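>>> give me the fold of what follows.
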Amino acid sequence: MQGINDVARELGVTLRTLRFYEKEGLIDPQRVGNTRIYSKREIGRMQLILRGKRLGFSIREIKEFLDLYDADPGHHEQMGRLVERVRERLIDLKGQRRALDLTIEELTKIENEATTHRMRKQK
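Take a look at the predicted model:
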């Protein structure tokens, strides 16, 4: 069991971040008076939340995964849903990468043309 300051430091997040996820119902630390106490379960949930955010999942999607984790002891449904969402995210990211590659190509071409034009003007 750890207090909010220790958990924030351990996870590299702000107190505000922990309070936000509590408000959103993703974590539920115990209360002793006004003090929040985080169990290993809550810290584990926060690690999953942070990983989900890094991977680009929405709060709603992360909540759905966590709810399935709690409701499905064998984690079969959760894993199926996770695979679905991961595949969707991969498709989105690959599309974004193609768009970025095209933009980079076009900007490089413009840069080369502008550099060539500038060098001609200087002669």
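
>>> CA only for contacts and neighbour counts going forward, please
Fine.

>>> and the strands in this protein?
Assigned by DSSP state E, the strands in the chain fall at 2-3, 30-32, 35-38.

>>> tell me the most buried of these?
For these, the stretch with the most neighbours on average is strand 35-38, a mean of 16; neighbours defined as mean count of other CA atoms under 10 Å.

>>> counting by contacts, list what that one packs against.
strand 2-3, helix 4-11, strand 30-32 (3 or more CA pairs under 8 Å, 6 or more residues apart in numbering; DSSP states H and E).

>>> this one next, for a side-by-side:
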Amino acid sequence: MPNDEQMTIREMCDTFDVTPRTLRFYEAKELLAPIRIGSQRLYTRRERARLTIILRGKRFGFSLEDIRQVLNLYARDGSNLAQMERTWDLAQDRLRAMEQQRDELTVAIGDLKAELETGAGLIAAARSQNARSQNAAPPGK
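As a prediction, this is how the structure comes out:
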């Protein structure tokens, strides 16, 4: 990392592979609070840790409100026990939702494959019928 203590918005973007707009969005949602010196934003180690949690939460499908709750627990509880328990509960809920989505997708994929097989059979039959019709046509027509 360029500076162990503070990073500019460009350095954050490069480090975390996000856009400046993304960082400003999280700032507007009060998930990040960089130091502001004039128009420049400087991100501390704390903000980098918060962004790591935000990005991980988004990757796992957590809502911004769930992520906010986790971040707020970090700020309130020095022992991190409450944060760990809340994060664990949220993760369990998210895992159940993801498994349900996977199961629903598995069924939908099976249904679509069956429809494609039916469609392929209908196409093959139609091609065969067309070929027979063309072969049965009287010469010169």
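
>>> got the helices and strands packed on strand 35-38 of the first structure as a markdown table, with distance to Arg87 of the first structure columns?
Formatted as a markdown table, those follow (distance: least, CA to CA, whole Å):
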| stretch | distance to Arg87 of the first structure |
| --- | --- |
| strand 2-3 | 36 |
| helix 4-11 | 27 |
| strand 30-32 | 36 |
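
>>> and those: which comes nearest Arg45 of the first structure?
Nearest of these to Arg45 of the first structure, taken as CA to CA: helix 4-11 at 11.3 Å.

>>> now the closest one on the second structure. Mean distance?
Superposed on the second structure, helix 4-11 of the first structure shows a mean distance to its aligned partners of 1.1 Å (mean CA distance after the TM-score superposition for the first structure).

>>> ok, back up a step: which among the strands of the first structure is found nearest to Gln47 of the first structure?
Once those are compared by CA to CA, strand 35-38 is nearest, at 12.5 Å.

>>> in the second structure, what stretch matches the closest one?
Against the second structure, the aligned range for strand 35-38 of the first structure is residues 40-43 (TM-score structural alignment).

>>> what's in contact with the matching stretch?
Gln6, Met7, Thr8, Ile9, Met12, Ala33, Pro34, Ile35, Arg36 (CA atoms under 8 Å, 6 or more residues apart in numbering).

>>> superpose on the first structure and give me the mean offset of that stretch.
So stretch 40-43 of the second structure averages 0.8 Å relative to the first structure (mean CA distance after the TM-score superposition for the first structure).

>>> any chance you could map the helices in the first structure?
4-11, 15-23, 40-54, 59-71, 76-122 (DSSP state H).

>>> mean neighbour count for those - can I get that in CSV?
Shown next, in CSV, are these (neighbours: other CA atoms under 10 Å):
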stretch, mean neighbour count
helix 4-11, 15
helix 15-23, 14
helix 40-54, 16
helix 59-71, 16
helix 76-122, 12
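
>>> tell me the contacts of the aligned partner of Thr52 of the second structure in the first structure?
Under the alignment by TM-score structural alignment, Thr52 of the second structure pairs with Gln47 in the first structure. Contact partners of Gln47 of the first structure, counting by CA under 8 Å, 6+ apart, are Leu11.

>>> what's the answer for Glu27 of the second structure, then?
So Glu27 of the second structure contacts Ala33, Pro34 (CA under 8 Å, 6+ apart).
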